[in-house]
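Colleague: make a model of this:
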Amino acid sequence: MLKPSDKTRAAARRGRKMPTPVEVHFWGLLRDRRLEGLKFRRQFPLGPYVADFACPSLRLIVELDGGVHVLRAESDAARDAWLSANGWTVLRFDNAAVLRNPAVLFEEIRRHAGLESTD
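Modeller: Below is the predicted model of the structure:
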């Protein structure tokens, strides 16, 4: 079941109101269909989870991982497995990669979408 609970929806709203600096940076590059016309949503609730960024038309989730994710590898793997079992693809990127070279992330998203690079 993908319907989010009230608790998950509230967590998504909090995430949209208080994004991390890296999420703000990435959203500034991604919003308004700036990537090949693809529509992404931020802090998108799905079942018991909240995706950092989701493109519903591609059933694609982009997760930006800070240092804490090193300690959460097992729970992240379980989360990714649940999302995959429900038809979503999860792409994970380290926060540093977003800040250093976001073009790498965009290229991976384009590859997943079956689009050629415009760079």
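
Colleague: C-alpha from now on. contacts and neighbour counts both.
Modeller: Fine.

Colleague: confirm that Arg34 sits in a strand.
Modeller: No - using DSSP: H, G, I helix; E, B strand; the rest coil, the assignment for Arg34 is coil, not a strand.

Colleague: just give me the neighbour total for it.
Modeller: Residue crowding around Arg34 was assessed by other C-alpha atoms under 10 Å; the count is 13.

Colleague: against Gly47, how distant is it?
Modeller: As judged by C-alpha to C-alpha, to the nearest Å, Arg34 and Gly47 stand 27 Å apart.

Colleague: next up, for comparison:
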Amino acid sequence: MPRTHQELLARAKWMRSNPTPAEARLWYNLRANRFEAVKFSHQVVIFPYIADFVARSQKFVIEVDGDTHADDGAYDTRRTAWLEHQGYRVIRFTNADVMNNLDGVLETISVALGTAPLPDPLP
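Modeller: Have a look, this model is predicted:
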């Protein structure tokens, strides 16, 4: 495995063990198929990026953006475009959204799951 992949995997593992308070709160509601019986994974490498939450079966990514994301909207735009080009639907929330309006965030995720693109059928 290339060194870059190993570094991303190590970073994702570290991020799973050290979530932000907002990520931990949202993860509690998404993990273990608790949310609409959809399997989510936390801190997933989709090379060359790490996505906060991914429902692979739905090709659906949820990003929770902290203060560091406010400084680089162009990076987030490129990242989202790349993930969408790979077939993922991406939605973003701020830490404040998750901490102050969790019910609204979960409702938005529920609606988005209903409209997320389905994976390509097997050949």
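
Colleague: what strand or helix carries the residue lying closest to Phe47 of structure 2 once chain neighbours are set aside?
Modeller: For Phe47 of structure 2, ignoring the flanking residues on the chain, the nearest one in space by C-alpha to C-alpha, 6 or more residues apart in numbering is His5 at 7.4 Å. Following DSSP states H and E, one finds His5 of structure 2 within helix 3-17.

Colleague: the helix or strand that that helix is followed by vs structure 1, average distance?
Modeller: Using DSSP H and E, the helix or strand that follows helix 3-17 of structure 2 in sequence is helix 21-30. Its matched residues in structure 1 lie on average 1.2 Å from helix 21-30 of structure 2 after superposition (mean C-alpha distance after the TM-score superposition for structure 1).

Colleague: tell me what angle helix 21-30 of structure 2 forms with helix 3-17.
Modeller: Per axes from the mean of the first three to the mean of the last three C-alpha atoms, to 10 degrees, the angle that helix 21-30 of structure 2 makes with helix 3-17 is 80 degrees.

Colleague: counting by contacts, list what helix 21-30 of structure 2 packs against.
Modeller: Packed against helix 21-30 of structure 2 by the contact rule (3 or more C-alpha pairs under 8 Å, 6 or more residues apart in numbering; DSSP states H and E) you find helix 95-100.

Colleague: hmm, who's touching the helix or strand that the helix it packs on is followed by?
Modeller: Downstream of helix 95-100 of structure 2, the first helix or strand assigned by DSSP H and E is helix 102-115. For helix 102-115 of structure 2, contacts defined as C-alpha atoms under 8 Å, 6 or more residues apart in numbering pick out 26, 36, 58, 60, 93, 97-98.

Colleague: same thing with stretch 73-80 of structure 1?
Modeller: By C-alpha under 8 Å, 6+ apart, stretch 73-80 of structure 1 touches 49, 69, 90.

Colleague: show me what counts as buried in it.
Modeller: 79-80 (16 or more other C-alpha atoms under 10 Å).

Colleague: residue range for that stretch in structure 2?
Modeller: Mapped onto structure 2 using TM-score structural alignment, stretch 73-80 of structure 1 covers residues 73-80.

Colleague: how far out from the middle of the chain is that stretch?
Modeller: Here stretch 73-80 of structure 2 is found 14 Å from its chain centre; the criterion is C-alpha atoms, centre = their mean, to the nearest Å.

Colleague: aligned to Lys59 of structure 2, what sits in structure 1?
Modeller: Match for Lys59 of structure 2 (TM-score structural alignment): Arg59.

Colleague: now for the closest residue to that match other than its chain neighbours: which residues touch it?
Modeller: With C-alpha to C-alpha, 6+ apart as the criterion, Arg59 of structure 1 has its nearest non-adjacent residue at 4.9 Å, and that residue is Trp88. Contacts for Trp88 of structure 1 (C-alpha under 8 Å, 6+ apart) come out as 59-61.
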